[in-house]
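Participant: Build me a structure from this.
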Amino acid sequence: MRILIVDDEMNICLTLKNILEDENYLVDYSLNATEAMTRFKEEQPDLILLDVRLDGRNGLDLLEEIMEFKPDTSVIMISGHSGIREAVKAIKLGAFDFLEKPLSLSKVKISVKNAISFKNLRKDYDRLKTDIDEHYRIIGKSKYTEELKALIAQVAPSDSKVLIRGESGTGKELIAYGIHNLSTRKDNPFIKFNSAAIPNELVESELFGFEKGAFTGAVTGKNGKIEQADSGTLFLDEIGDMNLNAQAKILRVIQEGEFERVGSNKTIKINTRIIAATHKDLEKLVEENDFREDLYYRLNVIPVQAEPLRKHPEDIPVLIDHFSTLFSNELKIPPKNFTPRVMQELQSWKFKGNVRELKNIVERIYILIKSEEINLENIASLFTADIKTDFWNETMLFKDKKRQFEKKYLETQLKINQGNLTKTAEVLGLQISNLSRKLKELEIDIQEIK
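Facilitator: Next comes the predicted model:
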């Protein structure tokens, strides 16, 4: 760790230098502001000990200049003539600590140690935040994806409620985080709650928290997800699965900004933005009295539709490249090359599981296929593996299963041969007329395969 001491008194500089070098720090010093700023820009020290009053320069002005150049610099101010006003100003400008002369050497060492520990924690936080941002990054270059990113940027600055609709695997959580990360709440918690993942009897205690003794097993109290999201964003995933009792309490949180923990009469005020998501038809649930109509309208202030992957297949190559890099790094193996024909083939798939299914397929390719180039035969082998595990275990009438097999097999062969009827007939040992008749019988549209 590099430390720069800035003081116009030589004896103070040497004393601090000696005690800090004993702690195994690399220490240098400057006796004036001009030299200090030059060294700071050249050496980029981890920490600066800066006197408030320098010969011909105010240390607080130098502090401001340092923070403008490199805002994450740790600075400890030292002074023998300043009061509370200067100390408060220094902290507001970004100083980590303020020490008064005559200096206590033990306090100096403690303050330096704390400043460096805090700096390391900040680095860890920044790395973690970068990882999280990367995890939640929306990947794609299609018109849909670009319009979605623009909508997120437009919606984020307000505190309006957002309801995200879409099939499973379409990235509803990514959209919610994107809104949070561009909002004024981005430095506060983003808390997730999935109603479908928790038994109904536990939803309220998990969401609103509980007091000690509220129920059997509640040996201590616990903050709920809503309390954890105070000043931040609460993402209510699968809101359509939430029971009516919890819905009523969520409605109160939205309307009044308050709630009570389970087992308590004490009202807790809360300031959180709520973003909800569902794959269900909420309008139908409202008609069937399984979802509160008033809550539906409270949540559906800004509706956002997460489209299925099959509606923006042009994003598939970009997503494959992203997941390929991800699994190459994770598994520590060379990146695989997906041939243009493979990309074209995968763009024709329906992907009922959407982006999540595509990610699983890329991961499976990285684990099960050894070659670095991925061709149609590799994809066909994985597809056959799916048939072995799912197709053969399904029980139905023999004639129906036979038709299903013929259709899947011929569709796959046509795809491998890029919809070329002559070539497909040749590799299968069939007459073109017989193959054409079979395709018509099985209602296979060769134009769709092309």
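Participant: going forward, measure contacts and count neighbours with C-alpha atoms only.
Facilitator: OK.
Participant: which helix in the chain runs the most residues?
Facilitator: Using DSSP state H, we find that the single longest helix of the chain is helix 105-135.
Participant: Check which residues of stretch 426-438 are buried.
Facilitator: Residues of stretch 426-438 classed as buried: 435, 436 (neighbour count, 16 or more other C-alpha atoms under 10 Å).
Participant: how long is that stretch end to end?
Facilitator: Counting by C-alpha to C-alpha, to the nearest Å, you get 15 Å between the two ends of stretch 426-438.
Participant: who's in contact with that stretch?
Facilitator: Here stretch 426-438 makes contact (C-alpha atoms under 8 Å, 6 or more residues apart in numbering) with 421, 422, 425.
Participant: possible to save those as a markdown table with neighbour count and secondary structure?
Facilitator: Converted to a markdown table, the contacts of stretch 426-438 look like this (neighbours: other C-alpha atoms under 10 Å; DSSP: H, G, I helix; E, B strand; the rest coil):
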| residue | neighbour count | secondary structure |
| --- | --- | --- |
| 421 | 16 | helix |
| 422 | 16 | helix |
| 425 | 20 | helix |
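Participant: Which of those sits closest to residue 12?
Facilitator: residue 421 (88.7 Å; C-alpha to C-alpha).
Participant: show me what contacts that closest one?
Facilitator: 414, 432.
Participant: swap the cut-off to 10 Å and go again
Facilitator: Counting by C-alpha atoms under 10 Å, 6 or more residues apart in numbering, residue 421 makes contact with 413, 414, 432, 433, 435, 436, 446.
Participant: One more: residue 42?
Facilitator: Taking C-alpha under 10 Å, 6+ apart as the test, what residue 42 contacts is residue 36.
Participant: Can you name the element that comes right after the helix or strand containing residue 439?
Facilitator: Counting by DSSP states H and E, the element that carries residue 439 is helix 432-441. Per DSSP H and E, helix 432-441 leads on to helix 446-449 as the next helix or strand towards the C-terminus.
Participant: and the spatially most central residue of the chain, how far is that from residue 162?
Facilitator: Centroid check for the chain by C-alpha atoms, centre = their mean gives residue 136 as the closest residue, at 2.8 Å. From residue 136 across to residue 162, the span is 18 Å (C-alpha to C-alpha).
Participant: ok, now residue 247?
Facilitator: Residue 247 is 16 Å from residue 162, by C-alpha to C-alpha.
Participant: Please apply the same query to residue 231.
Facilitator: Distance, residue 231 to residue 162, using C-alpha to C-alpha: 17 Å.
Participant: And for residue 146?
Facilitator: Applying C-alpha to C-alpha to residue 146 and residue 162 gives a distance of 19 Å.
Participant: And this one, please, so the two structures can be compared:
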Amino acid sequence: MTPPTVLIADDDRSIRTVLTQALGRSGYQVRSTSNAATLWRWVEDGEGDLVITDVIMPDENGLDLIPRIKRVRPDLRVVVMSAQSTLLTAVKAAQRGAFEYLPKPFDLQELLSVVGRALAAPPSEPDAPAEPRDADERLPLIGRSQAMQEIYRTIARLTTADLTVMVSGESGTGKELVARALHDYGKRRAGPFVAINMAAIPRELIEAELFGHERGAFTGAVGRGLGRFEQANGGTLFLDEIGDMPPEAQTRLLRVLQEGEFTTVGGRQPIRANVRIVAATHRDLRQAIRQGQFREDLFYRLNVVPIRLPPLRERSEDIPPLARHFLDRAREAGLPAKVLDQGSMEALRAHSWPGNVRELENLMRRLAALYPQETISADIIAAELAEAAAAAAPQAPANGPEPLARAVERHIRQFLAAHRDGMAPSDIYDRVLAEVERPLIQMTLAATRGNQIKAAAMLGLNRNTLRKKIRDLEIPVVRGIA
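Facilitator: From the prediction side, this is the model:
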């Protein structure tokens, strides 16, 4: 049996040599060229079982060649490799019909694995690849680290699918940017992108916000209100902080995912849901499931394709390009141009970035706005980061336990320090109250062995008020606890 033939096009002779040797040792026949014209001639002549092509070549962009290849030989798989390791490159490759995208430098074992999968893949449908719109060259996501390359490849694969996605990551890592990229480069890009933050809406209003309401459904509902599902019809619905969704809304959302339809609050007529759902959370939802705070069946419905965004401290090599990008954006917004010297870059990379990319962006904007120097030195970075660290650092009491007010002040200062000069969440007041109320009620219930009458008296609350707070804060009540 004749071994498969792999066609390689790359203007870098060393790349051609390495690939030819590696593929030859694995039993493949190989033909290589430095230009797109020769590759196209081979394809037209019916040669080759697989194409591996670079993007930038002297005579033609490899991405522009893919649609032509797919038109004349739709079953010929094309693997794209490129040193331009950006999200747009990965997305363009997928949209033009590439089987896989590999950023340079790549692991040879990974390449051989991709070659094996491509040759073993069943024949594709004879549909012509969708011609994408001209991509916006402003990068929605920045970074060339290995972690970000995997995210780019996942997003690129999802541009031709309509699967539900769960994006997880710490606050400030860019979860909404991923959701927008999935929308902007996906099948529903002509439709609306609608975002809703579960943590920013009063719990009693979440169902009406999501599914809409009929006139008179509740106090203040003077007319019919469109919910986010209807607003996002034909597009993408981004459910941010899904872990903060109350149980009742979780049940209704699960029903939508199972049946593909919903009813408004106060309504009876089912409405067909026509949205792609992208959910996001900073919480550990598996732990929330174990604690009874999140439905396991809903989790698996949402977690069809998981994407984990790494914190900035796990991809410190991306900090320099991110910092330059944010300084460029500040300049475009009318602030003075700034550059970072080598020492300042090293200082930035050494920082732990508790506020992640958002914290870095806010720092760059602050540097552009407040400092007259054109070149930002390591001393300036050290001073800024020291000030932020001092604001976030715990303060040990001189003697005795730390006063409650001081502890609360310290935690609020730490939270705000991560969002300096930027938009912090719009529900800080409710978050802080909930963080204080929950342990207060829990400890009081523990002290009264779960007796709500005694706990209400100790707290100075009406018993019905206490019951409502227990329900709203999802506090477990067990009688007879020590």
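Participant: So between residue 247 and residue 162 of structure 1, which is more surrounded?
Facilitator: residue 162 (23 against 20; other C-alpha atoms under 10 Å).
Participant: Now do the contacts for the more buried one.
Facilitator: Residue 162 of structure 1 touches 155-156, 176, 179, 235, 273-277, 298-304, counting by C-alpha under 10 Å, 6+ apart.
Participant: Which residue in structure 2 aligns with it?
Facilitator: By TM-score structural alignment, residue 162 of structure 1 lines up with residue 165 in structure 2.
Participant: got JSON lines for the contacts of residue 421 of structure 1, with distance to residue 98 of structure 1 too?
Facilitator: Below are the contacts of residue 421 of structure 1 laid out as JSON lines (distance: C-alpha to C-alpha, whole Å):
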{"residue": "413", "distance to residue 98 of structure 1": "75"}
{"residue": "414", "distance to residue 98 of structure 1": "75"}
{"residue": "432", "distance to residue 98 of structure 1": "88"}
{"residue": "433", "distance to residue 98 of structure 1": "90"}
{"residue": "435", "distance to residue 98 of structure 1": "86"}
{"residue": "436", "distance to residue 98 of structure 1": "86"}
{"residue": "446", "distance to residue 98 of structure 1": "77"}
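Participant: And the furthest pair within these?
Facilitator: Spanning the widest gap among the contacts of residue 421 of structure 1 are 413 and 433, at 16.5 Å by C-alpha to C-alpha.
Participant: show me what contacts the counterpart of residue 369 of structure 2 in structure 1?
Facilitator: For residue 369 of structure 2, the aligned position in structure 1 is residue 367, judged by TM-score structural alignment. By C-alpha under 10 Å, 6+ apart, residue 367 of structure 1 lies in contact with 327, 331, 333, 361.
Participant: Ok, residue 415 of structure 1 next?
Facilitator: 341, 344, 345, 348, 376, 380, 409, 424, 446, 448, 449, 450.
Participant: Which position in structure 2 pairs with the fifth one?
Facilitator: By that I understand residue 376 of structure 1. In structure 2, the residue paired with residue 376 of structure 1 according to TM-score structural alignment is residue 378.
Participant: Could you look up the SS state of residue 194 of structure 2?
Facilitator: Here residue 194 of structure 2 is recorded as strand under DSSP: H, G, I helix; E, B strand; the rest coil.
Participant: Alignment lookup: it to structure 1.
Facilitator: So, by TM-score structural alignment, residue 194 of structure 2 is matched to residue 191.
Participant: rewinding a little: for the longest helix of structure 1, buried residues please.
Facilitator: Result for helix 105-135 of structure 1 [16+ other C-alpha under 10 Å]: buried residues 108, 111, 112, 115, 116, 119.
Participant: Between which two of those is the distance greatest?
Facilitator: Those two in the buried residues of helix 105-135 of structure 1 that are separated most widely, counting by C-alpha to C-alpha, are 108 and 119, at 16.4 Å.
Participant: Just checking the distance from the helix or strand residue 207 of structure 1 falls within to the centre of its chain.
Facilitator: Under the criterion of DSSP H and E, residue 207 of structure 1 resides in helix 200-208. The chain centroid and the centroid of helix 200-208 of structure 1 are separated by 25 Å under C-alpha atoms, centre = their mean, to the nearest Å.
Participant: can you check stretch 337-356 of structure 1 too?
Facilitator: 24 Å.
Participant: Also stretch 179-190 of structure 1?
Facilitator: With C-alpha atoms, centre = their mean, you get 11 Å for stretch 179-190 of structure 1.
Participant: Now do the alignment partner in structure 1 of residue 212 of structure 2 against residue 254 of structure 1, distance only.
Facilitator: In structure 1, residue 212 of structure 2 lines up with residue 209, judged by TM-score structural alignment. Distance of residue 209 of structure 1 to residue 254 of structure 1, given as C-alpha to C-alpha: 17 Å.
Participant: before we move on, the earlier item: out of the contacts of residue 367 of structure 1, which are buried?
Facilitator: Counted by 16+ other C-alpha under 10 Å, the contacts of residue 367 of structure 1 give 327, 361 as buried.
Participant: Just flag the most distant two among the contacts of residue 367 of structure 1.
Facilitator: Among the contacts of residue 367 of structure 1, 333 and 361 lie farthest apart (C-alpha to C-alpha), at 16.8 Å.
Participant: and the spatially closest residue to residue 286 of structure 1 that is not a sequence neighbour, what does it touch?
Facilitator: Among residues not flanking residue 286 of structure 1 along the chain, residue 293 sits closest, at 5.6 Å (C-alpha to C-alpha, 6 or more residues apart in numbering). For residue 293 of structure 1, the contacting residues are 282, 283, 285, 286, 287, 299, by C-alpha under 10 Å, 6+ apart.
Participant: Secondary structure element holding the third one?
Facilitator: Here residue 285 of structure 1 is covered by helix 282-287, with elements defined by DSSP H and E.
Participant: which part of structure 2 lines up with that helix?
Facilitator: The aligned range for helix 282-287 of structure 1 in structure 2 is 285-290, by TM-score structural alignment.
Participant: Same question for that stretch: list its buried residues.
Facilitator: Under the neighbour-count criterion of 16+ other C-alpha under 10 Å, stretch 285-290 of structure 2 has residue 285 buried.
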